[in-house]
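Colleague: here you go, sequence then predicted model.
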Amino acid sequence: MEFTIRKAQAEDAELLHQLGRMTYSAHFKHMWVSAEELDAFIDKEYGLIELASSLAASNESWLIAETDKPIGFAKVTWNTPVPDSGMSGALLNKLYLNPEETGKNYGRWMFESIINEARDKREGYLWLEVLGENVRARKFYEAFGMQHIKDIPFITASQQSTLQILGMMI
């Protein structure tokens, strides 16, 4: 089956809205104490207005992964300061696949594509935030050479989680 990665366009907002809601909920619903807070978070991250604005931003790129159908996406914000570090680089905001499509190397190919684009843009550094509880994702990124920089809290009205910042020179 052919696998492609393409840059998302303004007309992809609805697709990203649907993919975002489905993939985030599938991967992280069990980590949320409050269903209402989860829904509010997803609405904030994948609302059509927010997506339209993000897709139009010159410092942000959305990618869509496809086989015979869309199976995932990624978002990168270019030239973004790493909190409390004095460094900046490409921030990988999101890289999500339909859970049925994990384990097929699609995530690896997407991540390698992002690294290559960041190098082309002379970013010099790539970083991201990952939930401390998301051991599988952390191991995935560490296998590429990403290293733990620091922990920061992620706080909602009903819970507190730890986000780990990982980064690497590229």
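Modeller: Yep, it's here.

Colleague: C-alpha only now, for contacts and for neighbours.
Modeller: Will do.

Colleague: downstream of the longest strand seen in the chain, the next helix or strand is which one?
Modeller: In the chain, with assignment by DSSP state E, the single longest strand is strand 70-81. Sequence-wise, the next helix or strand downstream of strand 70-81 (DSSP states H and E) is strand 88-97.

Colleague: what packs against that following strand?
Modeller: If you count contacts as 3 or more Cα pairs under 8 Å, 6 or more residues apart in numbering; DSSP states H and E, strand 88-97 packs onto helix 13-28, strand 70-81, helix 106-120, strand 125-131.

Colleague: can you tell which of these is closest to Leu163?
Modeller: Of all these, it is strand 125-131 that lies closest to Leu163, at 4.5 Å by Cα to Cα.

Colleague: just checking, next helix/strand downstream of the closest one?
Modeller: Next along from strand 125-131, by DSSP H and E: helix 135-142.

Colleague: and that next one, what's buried?
Modeller: 138, 141 (16 or more other Cα atoms under 10 Å).

Colleague: list the contacts of the residue nearest to Glu133 when sequence neighbours are not counted.
Modeller: Nearest residue to Glu133 in three dimensions, chain neighbours excluded: Thr162, at 7.8 Å (Cα to Cα, 6 or more residues apart in numbering). Residues counted as contacts of Thr162 (Cα atoms under 8 Å, 6 or more residues apart in numbering) are 131-133, 151-154.

Colleague: A strand includes Thr162, no?
Modeller: Yes: the assignment for Thr162 is a strand, going by DSSP: H, G, I helix; E, B strand; the rest coil.

Colleague: take this one as well and set it beside the first:
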Amino acid sequence: MLTLRKASVDDAALISEMGCASYMHHFAHLWREQSELQDFLRQEYAVPTLQQSLQDGKRCWFIARDPSPVGFAKVSWHRAVDDHGPVGTQLHKLYFLPGKTGLGYGETLLTEIARVAKSRGETALWLEVLDANPNAHRFYRRLGFTHLKETLFSTPSQKSTLHILCKLL
């Protein structure tokens, strides 16, 4: 049975390990340059960076366990999609370890995030998803997210299209 808890600064090393493992498993094939991928992972999952983020009151990290850790999520409270809105909780990350997707964990974790966001007075939940990730698109659309707009993620060697999806709470 999946259990969820808010992560603390003591979870930085665990999130770093899970973040690198899950990202490499699910997304490494999308990167043209391995050096850019390694730079990205260092920026996103360095323990000091995570420790700082875990102490930021504008963000929240969740750890999912069954009974050992299987994944995590990161949100930012009360963030605007752009200058024209909407404003709501931004889901930055919803990642599961290799072999732990397709088990219903994502829906459970996302439902809890939506519940917490709504209890904080948020009226929307939004996220960015890679155009090259059709499974995530299907997942989020099945859960009521709709397309708002597109944006780009760029590195020196490539550009990737991101779709911004939103769900009213």
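Modeller: In hand now; what should we look at? Keep in mind it's a predicted model, so treat the numbers as computed, not measured.

Colleague: fetch the TM-score of the aligned pair.
Modeller: Scored against TM-score structural alignment, normalised by the length of the second structure, the superposed chains reach a TM-score of 0.98; 169 aligned residues with a Cα RMSD of 0.8 Å.

Colleague: coming back round to it: report the distance from the longest strand of the first structure to the chain centre.
Modeller: 6 Å (Cα atoms, centre = their mean, to the nearest Å).

Colleague: what residues of that strand count as buried?
Modeller: 70-80.

Colleague: contacting residues for Ser161 of the first structure?
Modeller: Here Ser161 of the first structure is in contact with 131-132, 153-155 (Cα under 8 Å, 6+ apart).

Colleague: could you work out the most separated pair of the residues you listed?
Modeller: Pairwise distances across these (Cα to Cα) peak at 13.2 Å, for the pair Gly132 and Ile155.

Colleague: between the two, which one's more packed in?
Modeller: Gly132 (16 against 11; other Cα atoms under 10 Å).

Colleague: returning to that earlier point: okay, the helices and strands packed on strand 88-97 of the first structure in TSV with distance to Thr4 of the first structure next?
Modeller: Putting these into TSV (distance: least, Cα to Cα, whole Å) gives the following:
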stretch	distance to Thr4 of the first structure
helix 13-28	16
strand 70-81	9
helix 106-120	9
strand 125-131	22
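
Colleague: which one, of the ones you listed, ends up nearest to Ser88 of the first structure?
Modeller: For those, the distance to Ser88 of the first structure is smallest for strand 70-81, at 3.9 Å, taking Cα to Cα.

Colleague: mean per-residue distance, the closest one to the second structure?
Modeller: In the superposition against the second structure, strand 70-81 of the first structure averages 0.4 Å from its aligned positions (mean Cα distance after the TM-score superposition for the first structure).

Colleague: so what touches that strand?
Modeller: Outside of strand 70-81 of the first structure, the residues within contact range by Cα under 8 Å, 6+ apart are 16, 19, 23, 59-66, 87-98, 101, 110, 114, 118, 123.

Colleague: report the angle between it and strand 88-97.
Modeller: Per axes from the mean of the first three to the mean of the last three Cα atoms, to 10 degrees, the angle that strand 70-81 of the first structure makes with strand 88-97 is 160 degrees.

Colleague: quick one: what's aligned to Leu4 of the second structure in the first structure?
Modeller: Using TM-score structural alignment as the criterion, Leu4 of the second structure maps onto Ile5 of the first structure.

Colleague: okay, buried residues for the helix or strand in which that match is found please.
Modeller: Using DSSP H and E, Ile5 of the first structure falls within strand 4-7. Residues Ile5 are the ones in strand 4-7 of the first structure that count as buried (16+ other Cα under 10 Å).

Colleague: gap between Thr151 of the second structure and Gln158 of the second structure?
Modeller: 14 Å (Cα to Cα, to the nearest Å).

Colleague: how about stretch 77-96 of the second structure: buried residues?
Modeller: Neighbour counts over stretch 77-96 of the second structure (16+ other Cα under 10 Å) mark 77-79, 81, 86-96 as buried.

Colleague: I meant stretch 33-51 of the first structure, not that one.
Modeller: By neighbour count with 16+ other Cα under 10 Å, stretch 33-51 of the first structure contains the buried residues 38, 42-43, 45-48, 51.
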